[in-house]
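Asks: missing the sequence, but the structure's below:
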């Protein structure tokens, strides 16, 4: 991201952190408003929707994130060293790249972390941990906010720092350079010849621990919803094979292929999170369902190649689903309230 936007890195950092760090935090807080799991959000739309959409999220995160590194302690420590040294001793001059729509594109780039999806699926781990420590339901949002603060600051520093270091490479690269290649270039310039090897080892450790966790969670989920007809071992083997095949494509192609899928899933996730957080004011379940399905419909519509929908507000920026979703929720509250009142009168 930093390599593409150059001198506009501050705007890029803000956009990326909103969806890459802020949204996952909101997802966990939203889940804590109920039983602490994603079911709190998705079941408001319907049980069938909850199962199907959760399955899709698990398939996406198990096959895509399985093959893309998620930072663990070793990798984060190495990245912090890279960032701090890059801040003290810049590896290049930040130049103008004439990038357009930097903020909106950075918001969309934040989707690629899939941290919000992971937060929705694994929020239960956090809430369960807090409950075992004796915290009550009404205390959950506040405690989650406190406990997540360190992680939020840490991730913001890493994502922001890498974007800034990436902006320093605008003069060091010519033409297109892949995400992995750019990280190796940065590590070599900052840490010397041993840099790429250290990054490789840290990535291996990060991928290993993350993959095991995702594989176990996904396999257990599909075994549970199939009432044992899809055994854990079979699920694990299938997920592993699919992930292995995807891994041969390389990070950049995986990101390219996952972008349309995430552009469909994220609007639904954002709608579920926001309507749950505003549940005190948005009390009409039918209106919320209408909003969720509207976000899904427009997400799919915008993912279809060749369809020009630029006449819709924010469509050119990648957020054409937003206004229709807001309108549908608002209209849903009016329409379904009137229907309820008419039935009551009748």
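Replies: Alright, I've got the coordinates. Being a predicted model, the structure only gives us computed values, none of them experimental.

Asks: contacts and neighbour counts: CA atoms only from here.
Replies: Noted.

Asks: what are the ranges of the helices in the stretch 151-300 of the chain?
Replies: Here the stretch 151-300 of the chain has its helices, by DSSP state H, counting those that start in this stretch, at 179-191, 195-225, 232-247, 251-277, 285-303.

Asks: want to throw those helices into a markdown table with distance to residue 120 and mean neighbour count?
Replies: Below are the helices of the stretch 151-300 of the chain laid out as a markdown table (distance: least, CA to CA, whole Å; neighbours: other CA atoms under 10 Å):
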| stretch | distance to residue 120 | mean neighbour count |
| --- | --- | --- |
| helix 179-191 | 26 | 18 |
| helix 195-225 | 13 | 18 |
| helix 232-247 | 20 | 16 |
| helix 251-277 | 8 | 20 |
| helix 285-303 | 16 | 21 |
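
Asks: so which of these gets nearest residue 22?
Replies: helix 251-277 (11.5 Å; CA to CA).

Asks: centre of the chain to that closest one, how far?
Replies: 7 Å (CA atoms, centre = their mean, to the nearest Å).

Asks: and stretch 239-255, by the same measure?
Replies: Taking CA atoms, centre = their mean, one finds stretch 239-255 lying 18 Å from the centre of the chain it belongs to.

Asks: one more: stretch 33-45?
Replies: Computed by CA atoms, centre = their mean, the chain-centroid distance of stretch 33-45 equals 18 Å.

Asks: again, but for stretch 205-216
Replies: When distances are taken as CA atoms, centre = their mean, stretch 205-216 is centred 17 Å away from the chain's centroid.

Asks: okay, now the one to match up with it:
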């Protein structure tokens, strides 16, 4: 099973990761970076590929998602943080956004103008297929890994190779903030961070382990090893696609005069292949968003049904799918205003959890280390997110921290606290408690 499952599993992980944001961020970054595309992509890969890979490794090590990774902090706090993360990236933002982007990039270009009726038809078809696949969670690797993702990769490869062989333009001067290699590297680092794919790794890694178990792989060590190996293959594919899309953005911005990712891709596909190119791009967008929606609904439903035992998995799937459908019709503006600050608040916390979890073997007291590191990230992230409501003295202090200008004021203090915890004395009772909670 291990040999026959490796590549389909890697393709499944890639497809679950590769959603709307992953398609649109790289060309926008390439357009802004222009002639400094290389350092910008290096920064993007560090945070947009490296951090999610570490999160996948953390999931593989503990044998579960964020609920298992957060085992050293109080259960109620872990439940609240995990629940907020699932709600934010699930029905309140991530799920309806996949349908909205599919309509905007895969349907509207062929209509001339959007309408309520066509949006309703598009969302109905999209969520109908999503619902069908989600109720067949045991077949995710078979359907997504062996069928959908190879088609998606072929479509993306066709677009990327065309840009490599017959580019429609060449990179122009970098935009403000990207003028130097260091500036471009920092901006790429920030854009990769803003993909928030650490959330995706925690969610989709858990899906993979559950799916492997449902398909008969009962050996936890073998499943974790397979997740690590397939995860490395998946993020390698992600990196190659990011480089390709970033190059398209850098080449096309001089031709179009825009830095919008969707507009750049549509202009490239239309100019290179005409209507066929638009169909190829629309199909790629549809498949990318479909697989991400399936993954989000699957794991959100699993989390809710496991947390509230009175709710059945299929009941949560139905409710979540209907909610996502309705929100996709109403619009995402207000929900984005709510979800994005929440995601921004939680993301540093999840990175802190991953950091301590992935290095637990060198931690002398992981129980205290996780609490200290997570609480530091949570408090500073809370101040950053609500800086308008925070006391002026605290706001002034935080804005003077390293990397505060790019929204990473929490990073250096959290890293310092983490390093300090490496020198704590051992506490075997806490380690035994953690092992009992896992079992």
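Replies: The structure has been received and is ready for your questions. Remember, predicted model here, so these are calculated numbers, not experimental data.

Asks: okay, the helices of the stretch 151-300 of structure 1 in JSON lines with distance to residue 169 of structure 1 next?
Replies: Output for those, formatted as JSON lines (distance: least, CA to CA, whole Å):
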{"stretch": "helix 179-191", "distance to residue 169 of structure 1": "8"}
{"stretch": "helix 195-225", "distance to residue 169 of structure 1": "16"}
{"stretch": "helix 232-247", "distance to residue 169 of structure 1": "26"}
{"stretch": "helix 251-277", "distance to residue 169 of structure 1": "18"}
{"stretch": "helix 285-303", "distance to residue 169 of structure 1": "32"}
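
Asks: and residue 57 of structure 1, which of the ones you listed is closest to it?
Replies: Residue 57 of structure 1 sits nearest to helix 251-277 of all the helices of the stretch 151-300 of structure 1, at 7.8 Å, using CA to CA.

Asks: hmm, back to that, could you point out which of the helices of the stretch 151-300 of structure 1 sits nearest residue 49 of structure 1?
Replies: Nearest to residue 49 of structure 1, of all the helices of the stretch 151-300 of structure 1, is helix 285-303, at 10.0 Å by CA to CA.

Asks: element containing the aligned partner of residue 326 of structure 1 in structure 2, please.
Replies: Matched by TM-score structural alignment, residue 326 of structure 1 corresponds to residue 415 in structure 2. In the assignment (DSSP states H and E), residue 415 of structure 2 maps to helix 411-421.

Asks: what residues does that helix touch?
Replies: For helix 411-421 of structure 2, the external contacting residues (CA atoms under 8 Å, 6 or more residues apart in numbering) are 348, 352, 356, 363-365, 368-369, 372-374, 376-377, 401-403.

Asks: for stretch 290-297 of structure 1, same thing?
Replies: With CA under 8 Å, 6+ apart as the test, stretch 290-297 of structure 1 has contacts from 45, 264-265, 267-268, 271-272, 321-322, 324-326, 328-329, 332.

Asks: likewise for stretch 197-204 of structure 2?
Replies: 13, 16-17, 48, 51-53, 55-56, 59, 65-66, 85, 89, 295-296, 299, 347, 350-351.

Asks: show the subsequent helix or strand relative to the helix holding residue 415 of structure 2.
Replies: That would be, after helix 411-421 of structure 2 and using DSSP H and E, helix 428-438.

Asks: buried ones in that following helix?
Replies: Buried residues in helix 428-438 of structure 2, defined by neighbour count with 16 or more other CA atoms under 10 Å: 431, 434.

Asks: which helices and strands does that helix pack with?
Replies: Judged by 3 or more CA pairs under 8 Å, 6 or more residues apart in numbering; DSSP states H and E, the packing partners of helix 428-438 of structure 2 are helix 366-385.

Asks: what comes up buried for the next helix or strand after the helix it packs on?
Replies: Next along the chain after helix 366-385 of structure 2, taking DSSP H and E as the criterion, comes helix 392-399. For helix 392-399 of structure 2, burial by neighbour count (16+ other CA under 10 Å) applies to 395, 398-399.

Asks: one more: stretch 30-50 of structure 2?
Replies: 30-50.

Asks: and stretch 141-156 of structure 1, by the same measure?
Replies: Residues 141, 143-144, 148, 152, 155-156 are the ones in stretch 141-156 of structure 1 that count as buried (16+ other CA under 10 Å).

Asks: mean shift of that stretch relative to structure 2?
Replies: Stretch 141-156 of structure 1, aligned to structure 2 and superposed, deviates on average by 2.5 Å (mean CA distance after the TM-score superposition for structure 1).
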